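Chemist: Sequence first, then the predicted structure, then my questions.
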Amino acid sequence: MEMELIFNNQYVSVSYDEFIVNGKIHPIKNITSSAEIGLLKPERGVARLAVFGGLILLFGNENLPILGGILFIYGGVLCFTAKPRYSVVINIIGRKEDAYISENSLEVDNIVKALNIALGMREITF
């Protein structure tokens, strides 16, 4: 019997029976509630360190202000180009899991909708 796919891309497949992410299979019957979209804030630790290190070096002697300026600009660029990531959050018998993570919010939204359709059909068939 061939699976009827609700959603399929290079890394994710959603059918009425299974949710497959990078080869890892999550049976739909084990997912205990509706899927959700999670927001993962970008890591900005290195950018902040570069900005503050650059500020300190700006007040140094000789060539340190030049290095401080470069480091400050580099940290600012890192800070402003960091993008949030989105995840497909599923509840699997007692725990939450970020099943799939992407920078593309539309892709994650489509996966969550497909999962919720599969979960809804599970509710109807049982």
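Modeler: All right, it came through fine. Numbering: from 1, shown residues only.

Chemist: hey, let's count contacts and neighbours off CA atoms from now on
Modeler: OK.

Chemist: Wait, Gly38 touches Pro84, no?
Modeler: No: contact criterion CA atoms under 8 Å: Gly38 and Pro84 do not qualify, at 10.4 Å.

Chemist: More neighbours: these two, which one.
Modeler: Gly38 (17 against 14; other CA atoms under 10 Å).

Chemist: so the more buried one, which of the three states?
Modeler: Counting by DSSP: H, G, I helix; E, B strand; the rest coil, the backbone at Gly38 sits in strand.

Chemist: In three-state terms, label the residue lying closest to it once chain neighbours are set aside for me.
Modeler: Excluding its sequence neighbours, the residue lying closest to Gly38 (CA to CA, 6 or more residues apart in numbering) is Ser87, at 4.8 Å. Here Ser87 is recorded as strand under three-state DSSP.

Chemist: From the chain's centre, how far out is the helix or strand where Phe7 lies? Work that out for me.
Modeler: Counting by DSSP states H and E, the element that carries Phe7 is strand 5-8. Chain-centre distance of strand 5-8: 20 Å, with CA atoms, centre = their mean, to the nearest Å.

Chemist: Next, the contact list for the residue nearest to Gly38, please.
Modeler: Neighbouring residues of Ser87 by CA atoms under 8 Å, 6 or more residues apart in numbering: 37-40, 98-102, 108.

Chemist: Is Gly68 part of a helix or strand, or is it coil?
Modeler: At Gly68, secondary structure determined by three-state DSSP is helix.

Chemist: hang on, isn't it packed against Phe52?
Modeler: No: Gly68 lies out of contact with Phe52 (CA under 8 Å); the separation is 9.2 Å.

Chemist: here's the one I want to compare it with:
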Amino acid sequence: MQETSLFDDGRVSVSSTRFVADGKTHLISDITSVRLKHTPARRGIADFLFFIGIGQLFTPFSSILPPLLCFLMGFIAWIVAKPKYIVVLVNASGEVNALTRSDQESIKKIIDALNEALSLK
């Protein structure tokens, strides 16, 4: 079978015979299925800073600056925290987390290309 390219963005490539991501090559013939795994954003530090900022507002003898700084840092931490989307390859040995990105659309395109490659084998 001739190898045809199904997806390539410079860092990740999917062809009819192999999947290359993060410098690792996975043979399509070894893969039995592919799935998307979602890990929510970790916003515990942001929540903590929010609550500290709100708590400081209600303490006596407190200036407005420390609560505002905590609240601002919490807001920035909340915005910076991103969910992670993972391409999970299932093979005879188990599951492999092959690629992790915070961009869901690119992961969906890669999974679609992998499913197309699996249908060609």
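Modeler: Cool, got the structure. Just so you know, these numbers come straight off a predicted model, no measurement behind them.

Chemist: Quick check: what element follows the strand holding Phe7 of structure 1 along the chain?
Modeler: Following strand 5-8 of structure 1 in sequence order, the next helix or strand is strand 12-15 (DSSP H and E).

Chemist: What's the average distance for that next one when superposed on structure 2?
Modeler: Superposed on structure 2, strand 12-15 of structure 1 shows a mean distance to its aligned partners of 0.9 Å (mean CA distance after the TM-score superposition for structure 1).

Chemist: Could you check how far that strand is from the centre of its chain?
Modeler: 17 Å.

Chemist: And the contacts of it?
Modeler: Taking CA under 8 Å, 6+ apart as the rule, strand 12-15 of structure 1 contacts 3-8, 19-22, 111, 114-115, 118.

Chemist: Could I get the contacting residues of the closest residue to Val89 of structure 1 other than its chain neighbours?
Modeler: Sequence neighbours aside, Asp98 is the residue nearest to Val89 of structure 1 in space, at 4.6 Å (criterion: CA to CA, 6+ apart). The neighbours of Asp98 of structure 1, taking CA under 8 Å, 6+ apart as the test, are 38, 87-90.

Chemist: just checking, next helix/strand downstream of the helix or strand hosting Asp98 of structure 1?
Modeler: Taking DSSP H and E as the criterion, Asp98 of structure 1 maps to strand 95-102. Using DSSP H and E, the next helix or strand after strand 95-102 of structure 1 towards the C-terminus is helix 105-125.

Chemist: Strand 95-102 and that following helix, what's the angle between them?
Modeler: 140 degrees (axes from the mean of the first three to the mean of the last three CA atoms, to 10 degrees).

Chemist: in helix 105-125 of structure 1, what counts as buried?
Modeler: For helix 105-125 of structure 1, the neighbour count (16 or more other CA atoms under 10 Å) marks 105, 107-109, 111-119 as buried.

Chemist: Excluding its own residues, what touches that helix? List them.
Modeler: 6-7, 14-17, 19, 28-29, 31, 33-37, 85-88, 100-102.

Chemist: Just the buried ones from those?
Modeler: 6-7, 14-17, 19, 28-29, 31, 34-37, 85-88, 100-101.

Chemist: re earlier: more neighbours, Gly68 and Phe52 of structure 1?
Modeler: Using other CA under 10 Å as the criterion, Gly68 of structure 1 and Phe52 rank with Gly68 on top: 22 against 15.

Chemist: So for structure 2, the centremost residue is which one?
Modeler: By CA atoms, centre = their mean, structure 2 has its centre lying nearest to Lys84, at 2.3 Å.

Chemist: Helix or strand: which one has Ser33 of structure 1?
Modeler: In this assignment (DSSP H and E), Ser33 of structure 1 forms part of neither any helix nor any strand.
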